[in-house]
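Structure for this input, please:
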Amino acid sequence: MTLDETDRAILRALAQNADQSTSRLGQKLGLSQPATWRRIKRLQEAGVIAGRRLMLDSASLGFGVTVFLGVKLATKGRVSLEDFERAIGAIPEVQTVEHVLGLYDYRVRVIARDLADFERVLRRRIMTLPGVGDVEANVLLSEERLSGPLEQ
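Here you go, the predicted model:
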């Protein structure tokens, strides 16, 4: 699918606020509500817009610590990657699981109420998973949410 400048403007606007109505978005871009809706629908059908997600503020919900783990599997042959992904994905404190190339096999984002809570999750849930070898933890200090480029 070839994106024109109007499609890119729609994507930029939705990336900043996916809740805005098609009327409001159309007004900002100089389009009618039906034209805006048709373009969004076309972008969804083409898979350019893969979905919309509600973003929760972890700190407001009592989760004050975010930790990124680098996880290296010790026994890749004995434990399938799918089994590890399924097991770690079932842990409620795990927000994302990314299979990566590099020093570690996985990058995992974990939220916890505090460091003691994170230690409990790490010791009782993550380190007991089959196949887990080396684990490196990096505590998040601050985070800026920046939209990525929308260029082809």
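
hey, let's count contacts and neighbours off CA atoms from now on
OK.

At which residues are the strands of the chain located?
65-73, 94-99, 106-112, 132-139 (DSSP state E).

Could you report the separation of the residue nearest to the spatial centre of the chain from residue 107?
Centre of the chain computed as the mean C-alpha position; nearest residue by Cα atoms, centre = their mean is residue 96, 6.0 Å away. Residue 96 sits 8 Å away from residue 107, taking Cα to Cα, to the nearest Å as the criterion.

this one next, for a side-by-side:
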Amino acid sequence: MTLDDLDRMILRALVANADQSTTQLAAKLGLSQPATWRRIKRLQEAGVIAGRRLQLDAAKAGFGVTVFLGVKLATKGRVSLEDFERAVGAIPEVQTVDHVLGLYDYRLRVVARDLADFERVLRRRLMTLPGVGNVEANVLLSEERRPGPL
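Reported below is the predicted structural model:
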């Protein structure tokens, strides 16, 4: 699918506020509501818009610590990547699992209530996963979200 300028304007507006109605969006873009709705529907059907998510403030929801983990598997031949991904995906504190190229095999984003809770998750859940070798932790101090262009 080739995106035109109007498609990009719709995407930027929805990224800024996915809750706005098609009527509100149409008014901002100078389109009719049906035309706006048809474009959004076409973007959804093409998979450009893959869904809408609720974004929570982790700290206000009781998770005051975010840690990024670099995980190097001990022996890739003895454990499949799929086994590791399936096991780590079952841990609710693990927010994202990224298979990366570089020093580590995976980068995980983990949330916890506090450092003691993170230690519990690390020792009892993460370090017992199949194939885990080296782990490096980086605690998030602050985060500035800067959505870039698509």
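
Quick check: TM-score for this pair?
Here the TM-score for the pair of chains, by TM-score structural alignment, normalised by the length of structure 2, is 0.98; 150 aligned residues with a Cα RMSD of 0.7 Å.

still on that earlier bit, so what's the closest residue to the residue nearest to the centre of structure 1 other than its chain neighbours up against?
Distance criterion Cα to Cα, 6 or more residues apart in numbering; nearest residue to residue 96 of structure 1, sequence neighbours excluded, is residue 109 at 5.1 Å. By Cα atoms under 8 Å, 6 or more residues apart in numbering, the residues touching residue 109 of structure 1 are 66-69, 94-97.

who's in contact with the residue of structure 1 most remote from its centre?
The outermost residue of structure 1, judged against the average C-alpha position, is residue 32 (32.2 Å), by Cα atoms, centre = their mean. When contacts are counted by Cα under 8 Å, 6+ apart, residue 32 of structure 1 is found next to 23, 26.

before we move on, the earlier item: export the strands of structure 1 to JSON lines and tack on distance to residue 9 of structure 1?
Output for the strands of structure 1, formatted as JSON lines (distance: least, Cα to Cα, whole Å):
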{"stretch": "strand 65-73", "distance to residue 9 of structure 1": "32"}
{"stretch": "strand 94-99", "distance to residue 9 of structure 1": "28"}
{"stretch": "strand 106-112", "distance to residue 9 of structure 1": "31"}
{"stretch": "strand 132-139", "distance to residue 9 of structure 1": "35"}
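
Would you tell me which of these gets closest to residue 86 of structure 1?
Each of the strands of structure 1 has some distance to residue 86 of structure 1 by Cα to Cα; the shortest is strand 94-99, at 9.8 Å.

Since that was my last question, I'll sign off now.
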